[in-house]
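Participant: The sequence and its predicted three-dimensional model are supplied below.
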Amino acid sequence: MIPFKKWFGSKPEGEELARQLDADNIPNHVAVIMDGNGRWAQKRGLPRVAGHHSGMKNVKRITMAADSIGVQVLTMYAFSTENWKRPKEEVDYLMKLPLEFFPKEIDELIANNVQIRMTGWQEGLPDHTLKAIEDAIDQTKRNTGLILNFALNYGSRKEMLRGIQQLVQDAKENKVHPDGIDETLFSKYLLTDPLPDPDLLIRTSGEKRISNFMLWQLAYSELWFTDLCWPDFTERHFFEAIQEYQRRARRYGGL
């Protein structure tokens, strides 16, 4: 049985299920593709942006759930390098969400020792978006608890190509010897360094693909998919994903 941590006395859905989890087999790093916000809204006759707003509110709920059972890193895929192709109105709205989320939640995040990080490229992000994120990172940089990592303006192929380019440059400058290039070294050239690779990937909305997300890092991650759209994904569903993770045997190619 797991000792359950509550945020400000709040009682999440599925608390009893969480207490039944094996405290010695909690995934260190959980990554989430928060998919289905727009479809969730359209099914309700609402504009797509209403789904993104509901999805934003769900980030805190799942962060609380992850923190309550001892997850150390929670990465949320918030905006991909391909998402710039969406309608400008929708992109502009998504870029404003950090301005709403962080000021509203930062005090509670700090009180619960959560550290904010970002994985992605700053280039291309609006100044107001970047400032909201940088302020949150700065305000929580001394925290030592759960790392809430937002993958924002992130794409894995671009990440790996940039890493290879830098690695080649370092080899040319004799900072790296070709014989010394291995998986550990290459991982240091990725945006996720020094975070551990995800143990578990969760994707909502019924899609069963990785969508250019952490292609290198997910090599041996357990994958868990649900038909629920992200705004409908509750703490109980998160704990169900952890429960399924604990049923699996991770062999890493061995027996």
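Facilitator: Ah, there it is.

Participant: going forward, measure contacts between C-alpha atoms and count neighbours the same way
Facilitator: Will do.

Participant: and Met76, which of the three is it?
Facilitator: Using DSSP: H, G, I helix; E, B strand; the rest coil, the structure places Met76 in strand.

Participant: same check, this time on Leu201
Facilitator: Leu201 ends up strand, using three-state DSSP.

Participant: May I have the residues that are in contact with it?
Facilitator: Shown in contact with Leu201 (CA atoms under 8 Å, 6 or more residues apart in numbering): Val30, Ala31, Val32, Ile33, Leu218, Ser221, Glu222, Leu223, Trp224.

Participant: Below is an additional structure, to be compared with the one above:
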Amino acid sequence: MSLQHVAIIMDGNGRWAQKRHLPRLLGHRAGVKAVEKTVRAAANLGIPYISLYAFSTENWRRPQTEVKGLMSLFRYYIRKKILELVQENVRLRFAGRIQDLPQDIQEIIHEAEEKTKDFQRLQLIVCLNYGGRQELIDAVQEITREGYTGEITEETIRSHLYLPDIPDPDLIIRTSGECRLSNFWLWQGCYSELYFSPLYWPDFNEEALKEALLSYEKRDRRYGGIKR
């Protein structure tokens, strides 16, 4: 597998539920099962990094009942999966304004990152309370606080991103048929290949992932240059 990092915008949980006349929160719960299938498939395919857009900085605008339900789901899922990730040699990391999340969730996240920090089979990056614009604002503010007076370069910015050590995503997949990035990996995704799946996220599976990877493998990535 030539690519290093697959990023996924997990879209369509609510519409999946509404189509079945179910509460939106049940769609999010179904989405958790799709996460399990996709992460397992990525690990088996030898993909070193997979990042999932779980909750954006804009998602706080959703109805409070849905937000509270999502927070409860995060608490349950992260706690439940720590032991399984340890057994599978998967490192769990988080990107976003974690400091703005409820204190107990911050503690769960810290525990998960600590317990899995030495594992390298696959790095699973969960983007939680994440926004691409906010990440850049935070990076610039941190540079300013440091009193930096040198030339601002790409490396200066990169070194102040939430997870500066991870490779840029080679492929960004978005489910549900929507064709936009929704403020996801704006800096890191500047040369990412994009793949839009018509499936709602709960219906996404290993076969759908392989279809996306096959599409990627057929593409010619030139990074603004010309192949000679």
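Facilitator: Cool, the structure landed. All of these numbers come straight from a predicted model, not from anything done at the bench.

Participant: so what number do they get for TM-score?
Facilitator: The pair, once superposed, lands on a TM-score of 0.95 when counted by TM-score structural alignment, normalised by the length of the second structure; 226 aligned residues with a CA RMSD of 1.3 Å.

Participant: Which of the contacts of Leu201 of the first structure are retained in the second structure?
Facilitator: With both residues aligned by TM-score structural alignment, their matches' CA atoms under 8 Å, the contacts of the contacts of Leu201 of the first structure that the second structure also has are Val30, Ala31, Val32, Ile33, Leu218, Ser221, Glu222, Leu223, Trp224.

Participant: Just the element for the second one, please.
Facilitator: Right, the one you point to is Ala31 of the first structure. Per DSSP states H and E, Ala31 of the first structure falls inside strand 29-33.

Participant: just how off-centre is that strand within its chain?
Facilitator: Counting by CA atoms, centre = their mean, to the nearest Å, strand 29-33 of the first structure is centred 5 Å from the centre of its parent chain.

Participant: and the helix or strand following it, which stretch of the second structure?
Facilitator: Sequence-wise, the next helix or strand downstream of strand 29-33 of the first structure (DSSP H and E) is helix 37-43. Under TM-score structural alignment, helix 37-43 of the first structure corresponds to residues 13-19 of the second structure.

Participant: Can you mark which positions in the matching stretch are buried?
Facilitator: Of the residues in stretch 13-19 of the second structure, Asn13, Gly14, Arg15, Trp16, Ala17 count as buried by neighbour count, 16 or more other CA atoms under 10 Å.

Participant: Tell me which residue lies nearest the centroid of the second structure.
Facilitator: Against the mean C-alpha coordinate of the second structure, by CA atoms, centre = their mean, the closest residue is Leu52 at 2.3 Å.

Participant: Quick check: the aligned residue for Arg250 of the first structure in the second structure?
Facilitator: Aligned by TM-score structural alignment, Arg250 of the first structure pairs with Arg221 of the second structure.

Participant: actually Met118 of the first structure, not the one I typed
Facilitator: So, by TM-score structural alignment, Met118 of the first structure is matched to Phe94.

Participant: Tell me if I'm right that that match and Cys127 touch.
Facilitator: Yes: shown here, Phe94 of the second structure and Cys127 form a contact pair, counting by CA atoms under 8 Å, at 5.7 Å.

Participant: how about Ala219 of the first structure, secondary structure?
Facilitator: Assignment for Ala219 of the first structure (three-state DSSP): coil.

Participant: and it, what does it touch?
Facilitator: Ala219 of the first structure neighbours (CA under 8 Å, 6+ apart): none.

Participant: what residue of the second structure matches up with it?
Facilitator: Using TM-score structural alignment, Ala219 of the first structure lines up with Cys190 in the second structure.

Participant: Repeat that for Arg142 of the first structure.
Facilitator: Arg142 of the first structure maps onto Asp118 in the second structure, by TM-score structural alignment.

Participant: What of Val73 of the first structure?
Facilitator: Match for Val73 of the first structure (TM-score structural alignment): Tyr49.

Participant: what residues are up against its match?
Facilitator: Tyr49 of the second structure neighbours (CA under 8 Å, 6+ apart): Gln4, His5, Val6, Leu122, Gln123, Leu124, Ile125.

Participant: What distance do you get for it to Asp168 of the second structure?
Facilitator: Computed as CA to CA, to the nearest Å, the Tyr49 of the second structure to Asp168 of the second structure distance reads 10 Å.

Participant: do the same with Val140 of the second structure
Facilitator: Taking CA to CA, one finds Val140 of the second structure at 19 Å from Asp168 of the second structure.
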